[in-house]
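In: only the shape, not the letters, is given here:
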């Protein structure tokens, strides 16, 4: 008597995360986000320049950083920030930020629209955690807060910590993903990623060095000079 052959039943998971994704919802959220930031900008403009702002700091710069900080807490801000800089003729002054926003917005919109590398995109969005402290640090610099105060030092240290853990590390993982998962995507999309993300990574490395030099190395150098005078 022949043994009955076991039959394997394959169950197809309909919720595979591809067809179930509604791209229009992402575009709607993006549009609503920009409208919200424009509304906040109108409110901030109505109140005008705060008295605590340092002399020489432009109202636009303070307003842009303030709204970017609010945006970092709520949702990503690339498109609004890019629009704000372009309309206020800051594209040549802050060209590296404009380049960063253009590259990242282009590749993310393309990826989300075509439902490609969504997991990597989500990992990259952890950099917005760092943006909270990055913009808060800049806001403190614009005001009359002492750089040696506990508040500024706390924000500066949290900024450096989250810059490494939430910005540089995820981006390094993405760069490694080019090697491990590059064969799983089309050549044209792979070339697009190679032309965008590495440039953004280099920009972030330069930004990290500037912050490290300003908040740590300069402070250590100042302490050494003070010790030499005491001797």
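Out: That came through, no problem. Here the structure is a predicted model, which means the values were calculated and not measured.

In: okay, CA-based contacts and neighbour counts for the rest of this
Out: Will do.

In: now stretch 116-128: buried residues?
Out: For stretch 116-128, the neighbour count (16 or more other Cα atoms under 10 Å) marks 121, 123-128 as buried.

In: oh, I was asking about stretch 148-156
Out: 152-153, 155-156.

In: thinking again about what came up before, just put the buried residues of stretch 116-128 in TSV and tack on secondary structure and distance to residue 76.
Out: Putting the buried residues of stretch 116-128 into TSV (DSSP: H, G, I helix; E, B strand; the rest coil; distance: Cα to Cα, whole Å) gives the following:
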residue	secondary structure	distance to residue 76
121	helix	12
123	helix	13
124	helix	11
125	coil	8
126	coil	10
127	helix	10
128	helix	7
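
In: let's bring in a second one:
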């Protein structure tokens, strides 16, 4: 399910960015962008439920907290129609998740770095990690910071507190 979500979310976010040129990073909200974020929000809710029912959260508190924070921010953004383009860009990190899940599946069936396809997947995983999980979030944070005066106060403060709380939990 995670691999399907990653592929669908990455494809939807690329489609949104290719079809709907973004004029206003804070207040733009196309129907396709709403679908893109809604699909991911639904997945996060499903995965949260699955983690709780399967007691997987015992080993991964951070992922559970991450799902709560992301779902809260996505629902707020969709409800208020604020910052949707920024969140669509952040869904590009699912490109990295595609490679992560692919590498994991290949590893589970016995592939090693000696296999050319596995080695290419491993390299794609790290290249996409750097671009989608380091550079993109940095660019989005810069953009949000520059646009902070355009956000409704409650959205900016709420998302900032959620982000800081999540960062604090990761560093414990």
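Out: Structure received. Every value quoted in this text rests on a predicted model; they were computed, and no experiment measured them.

In: ok, the buried residues of stretch 148-156 of structure 1 vs residue 68 of structure 1, which is closest?
Out: residue 155 (16.3 Å; Cα to Cα).

In: the closest one reaches residue 132, doesn't it?
Out: No - applying Cα atoms under 8 Å, one finds residue 155 of structure 1 not in contact with residue 132, separated by 9.7 Å.

In: need the three-state assignment for residue 159 of structure 2.
Out: helix (DSSP: H, G, I helix; E, B strand; the rest coil).

In: structure 1: which residue goes with that one?
Out: Using TM-score structural alignment, the partner of residue 159 of structure 2 in structure 1 is residue 193.

In: okay, now that match: neighbour count?
Out: For residue 193 of structure 1, the count of nearby residues is 20 (other Cα atoms under 10 Å).

In: what separates it from residue 174 of structure 1, distance-wise?
Out: 10 Å (Cα to Cα, to the nearest Å).

In: what's the match for residue 3 of structure 2 in structure 1?
Out: By TM-score structural alignment, residue 3 of structure 2 lines up with residue 69.

In: and its match, what element?
Out: helix 59-74 (DSSP states H and E).

In: picking that back up, and the match of residue 159 of structure 2, what does it touch?
Out: Residue 193 of structure 1 sits next to residue 107 when contact means Cα atoms under 8 Å, 6 or more residues apart in numbering.

In: gap between it and residue 184 of structure 1?
Out: Applying Cα to Cα, the value for residue 193 of structure 1 to residue 184 of structure 1 is 13 Å.

In: go on, residue 69 of structure 1?
Out: Residue 69 of structure 1 sits 36 Å away from residue 184 of structure 1, going by Cα to Cα.

In: which of these two has more residues huddled nearby?
Out: Remark: of residue 69 of structure 1 and residue 184, residue 69 carries more neighbours, 24 against 10, as counted by other Cα under 10 Å.

In: which residue ranges of structure 1 form helices?
Out: Ranges of helices in structure 1, per DSSP state H, are 23-47, 59-74, 78-87, 95-113, 118-124, 127-142, 150-162, 169-181, 187-212, 218-230.

In: got the angle for the second one vs helix 78-87?
Out: Comparing the axes of helix 59-74 of structure 1 and helix 78-87 via axes from the mean of the first three to the mean of the last three Cα atoms, to 10 degrees yields an angle of 170 degrees.

In: which parts of helix 59-74 of structure 1 are buried?
Out: 62-73.

In: how many neighbours does the spatially closest residue to the match of residue 3 of structure 2 that is not a sequence neighbour have?
Out: Spatial nearest neighbour of residue 69 of structure 1, excluding adjacent residues (Cα to Cα, 6 or more residues apart in numbering): residue 135 at 5.1 Å. For residue 135 of structure 1, the neighbour count with other Cα under 10 Å is 22.

In: what's the distance between the counterpart of residue 135 of structure 1 in structure 2 and residue 118 of structure 2?
Out: Residue pairing (TM-score structural alignment): residue 135 of structure 1 is matched to residue 101 of structure 2. Using Cα to Cα, residue 101 of structure 2 is found at 12 Å from residue 118 of structure 2.

In: what's the answer for residue 33 of structure 2, then?
Out: 33 Å.
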